[in-house]
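Q: Here is a sequence together with a model predicted from it:
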Amino acid sequence: MLVDSHAHLDHERFGDELELLLGRAWQAGVRTILSIGIGEGPSSMDGALKIARAYRDKEKTPRIYATAGVHPQEAAKWDTVALSNLDALLAEPEVLACGEIGLDFYHNDNPSIEVQRECFRAQMEVAAAHRKPIIIHCRPGTALDQDADEPQDAWEQCLGMLEQHWAPTGLRGILHCFTGDLGQAHRALALGFMISFAGNVTYPSAGALRVIAGTVPADRLLIETDCPFLAPIPERGKRNEPALVARTAEVLAQVRGISSTELARLTEDNFYSFFHPADAVPAS
């Protein structure tokens, strides 16, 4: 059955429709969802955990797990209160990982590169203390270059920080919504990371990304929606939701020359092998 390994279930675009969209996900064959706990900033990163607990015993509803973390776009809000809250959340068994965390150089109004790096490094320390994996957001761009002496490469900095600060912990992670090149994928794989692909892998312009998706080792592959963003073709431009992970799975199955059923089973096995949650039997 299908796993959506990255969904923002607490996003305001879902409003009061969450129960309906979880029902549609179930009908589409989705049995597990990882709800990403970044909220609208550090003060609301417990939203994913609240959803996971609210739907824990619902029939015909995917099993929901949670994460917690401060998105790089909110890095300026990182403080001792956020650190304490993250520390407490990562102690909860339903919170499987710290994330999404990382670097985002895309928008002019993003926090400075140095502020993002410090927030990223600090969260890696908290995650390592709890022996929990991290989920990485890396979005390149030139918007922050004016504050630097030379162009800044988000991928180079992100992977460099992982190699310096995360690799020594012996822990692993996930590169969510991968958009890098083959060399960057190989560096992540060498670190033991999983690589997850979202709906943008279905876009006509994503030929190079599909080639990479076809070469990722079978035991390192995950799929996601990143909903409500990045709806796959033919729903591009609409609000994304967990049910549509089935479409991304279809495209990746074609790329890899296997059936959609095999792709679903493979990525479900990978998810549960990676996280080893206490209640490790998927919803049925």
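A: Arrived safely. Numbers count the residues shown, from 1 in each chain.
Q: drop to CA atoms for contacts and neighbour counts, all remaining ones
A: Fine.
Q: Count the residues that sit near V281.
A: V281 has 11 neighbouring residues, counting by other CA atoms under 10 Å.
Q: same deal with S273?
A: Residues near S273, counting by other CA under 10 Å, number 12.
Q: residue contacts, L18?
A: By CA atoms under 8 Å, 6 or more residues apart in numbering, the contact list for L18 reads L9.
Q: I misspoke; the intended subject was S196.
A: The contact partners of S196, by CA under 8 Å, 6+ apart, come to S5, I174, L175, H176, C177, F178, L221, L222, I223, E224.
Q: Pick out the most distant pair among those.
A: Across the contacts of S196, no pair lies farther apart than S5 and F178, at 12.7 Å, counting by CA to CA.
Q: between these two, who's got more neighbours?
A: Neighbours were counted for S5 and for F178 using other CA under 10 Å; S5 has more, 27 against 22.
Q: how close does the more buried one sit to L96?
A: In this view, S5 and L96 are 11 Å apart by CA to CA, to the nearest Å.
Q: how about the one helix or strand L83 maps to: buried residues?
A: Taking DSSP states H and E as the criterion, L83 maps to helix 80-90. Going by neighbour count (16 or more other CA atoms under 10 Å), the buried part of helix 80-90 is A82, L83, N85, L86, D87, L89, L90.
Q: just those now: which is nearest R56?
A: Using CA to CA, the buried residues of helix 80-90 come closest to R56 at L89, 17.2 Å.
Q: My guess is the closest one contacts C98. True?
A: No. Counting by CA atoms under 8 Å, L89 stays clear of C98, with 9.1 Å between them.
Q: Need the overlap of contacts for those two.
A: In contact with both L89 and C98: A68, using CA under 8 Å, 6+ apart.
Q: report the longest strand in the chain, please.
A: strand 95-104 (DSSP state E).
Q: putting a second one here so we can go through both:
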Amino acid sequence: MFDTHVNLHGEPFADDLEEVLTRARSVGVSRFLAICDRFDNFPAILSIAQANDDIWCSAGVHPHHAKDFGSLTVEQLIDAASNPEVVAIGETGLDFHYGYSAEKDQVESLQKHIAAARNTGLPLILHTREADDLMADILEKEFQKGAFQPLLHCYTGGADLAQRALALGAYVSVSGILSFKSAGEVRAVIADVPMDRIILETDCPYLAPVPMRGRRNEPAYLPFVADALADLKGMSSDEVKQITEENAIRLFSKVTAS
């Protein structure tokens, strides 16, 4: 399995990261993608990837922090992506639920990330919350300037954004949310996403899946996400693991190239 979205840097795993990784490897997680949330954290995230042959990373700024990195340039993102361990741009996106950064700052940051993804050919990891229509509009408008590879990470949005993004060749990643009793609307949307466009993630340390809800999430819980997707699609967990791993390796093609 490939856990395509892990947040390994910082306090949650400061004391036991090696044990966390060992547990994940023991249940079949063979690849990890460590996500960059703030560009000033990039060196720490890159160092984790450099220290582990089965970990790669991204370069970017989460929409919450867009206001703090207004001076970030496309060239800085492209330069970061020149590292062999960097296999994706982001996470970036739009989040109007909390409003930690103004819409203008988030849109400008997103556009820079899109330009970097287009230039490097790397997948663009997109976070969207309460911004479906604007996200779809921006993706479609930007595609007219030149193609890039979108990934709707930890998808909880509506069917319209999902289908408009899929029409652009996007992939969709599912997390432990898929297993939540309250997530019926999410399951309905994912039910209509083709299996060859779906990948798995934990988004650890957040969003621990059933039956681990309430605990710190970690990559070792990825099989429970696979189980939830298998239940939804009427497939075996083994089939889901195989297909989603193949999808992830195809999406993050720089992983196999390295």
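A: Right, received. Where do you want to start? Keep in mind that this is a model prediction, so the values were computed, not measured.
Q: So after superposing, what's the score?
A: Superposed pair, TM-score by TM-score structural alignment, normalised by the length of the second structure: 0.94. Supporting alignment: 258 aligned residues with a CA RMSD of 1.7 Å.
Q: residues in contact with stretch 250-267 of the first structure?
A: 1-3, 202, 210-211, 213-215, 218-219, 221-223, 249.
Q: At which residues are the strands of the stretch 151-284 of the first structure located?
A: Ranges of strands in the stretch 151-284 of the first structure, per DSSP state E, counting those that start in this stretch, are 173-175, 194-197, 221-223.
Q: Where in the second structure does the longest strand of the first structure fall?
A: Aligned by TM-score structural alignment, strand 95-104 of the first structure falls on residues 86-95 of the second structure.
Q: In CSV: the strands of the stretch 151-284 of the first structure, plus distance to D10 of the first structure.
A: Listed next are those as CSV, based on distance: least, CA to CA, whole Å:
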stretch, distance to D10 of the first structure
strand 173-175, 21
strand 194-197, 20
strand 221-223, 19
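Q: and among these, the most buried is which?
A: Mean neighbour count (mean count of other CA atoms under 10 Å) peaks for strand 221-223 among the strands of the stretch 151-284 of the first structure, with a mean of 27.
Q: on average, how far is it from the matching bit in the second structure?
A: Here strand 221-223 of the first structure, set against the second structure after superposition, deviates by a mean of 0.7 Å using mean CA distance after the TM-score superposition for the first structure.
Q: Other residues contacting that strand?
A: By CA under 8 Å, 6+ apart, the residues outside strand 221-223 of the first structure that reach it are 3-5, 194-198, 245, 248-249, 267-268, 270-271.
Q: got the contact list for the residue mapped onto M135 of the second structure from the first structure?
A: Residue pairing (TM-score structural alignment): M135 of the second structure is matched to C158 of the first structure. Shown in contact with C158 of the first structure (CA under 8 Å, 6+ apart): G102, L103, C138.
Q: Was I right to think the last one contacts L159?
A: Just to be clear, that refers to C138 of the first structure. No. Using CA under 8 Å, C138 of the first structure makes no contact with L159, being 9.2 Å away.
Q: For burial, what's the neighbour tally of the alignment partner in the second structure of R236 of the first structure?
A: Under the alignment (TM-score structural alignment), R236 of the first structure maps onto R213 of the second structure. Using other CA under 10 Å, R213 of the second structure has 15 other residues around it.
Q: how much space between R213 of the second structure and P12 of the second structure?
A: Counting by CA to CA, the separation of R213 of the second structure from P12 of the second structure is 16 Å.
Q: just D238 of the second structure next, same as before
A: 30 Å.
Q: And for the equivalent of P43 of the second structure over in the first structure, the neighbour number?
A: With TM-score structural alignment as the criterion, P43 of the second structure lines up with D46 in the first structure. The burial count assigned to D46 of the first structure is 23, neighbours taken as other CA under 10 Å.
Q: Next: P217 of the first structure.
A: If we define neighbours as other CA under 10 Å, then P217 of the first structure has 11 of them.
Q: separation between it and L266 of the first structure?
A: From P217 of the first structure to L266 of the first structure the distance is 11 Å (CA to CA).
Q: picking that back up, isn't the match of R236 of the first structure right up against C204?
A: No. Look at R213 of the second structure against C204 with CA under 8 Å: they stay out of range, at 11.9 Å.
Q: Secondary structure element holding C119 of the first structure?
A: Using DSSP H and E, the element containing C119 of the first structure is helix 113-129.
Q: Check which helices and strands that helix sits against.
A: helix 80-90, strand 95-104 (3 or more CA pairs under 8 Å, 6 or more residues apart in numbering; DSSP states H and E).
Q: The next helix or strand after that helix: average distance to aligned residues in the second structure?
A: As assigned by DSSP H and E, the chain's next helix or strand after helix 113-129 of the first structure is strand 134-139. Compared with the second structure after the fit, strand 134-139 of the first structure shows a mean deviation of 0.5 Å (mean CA distance after the TM-score superposition for the first structure).
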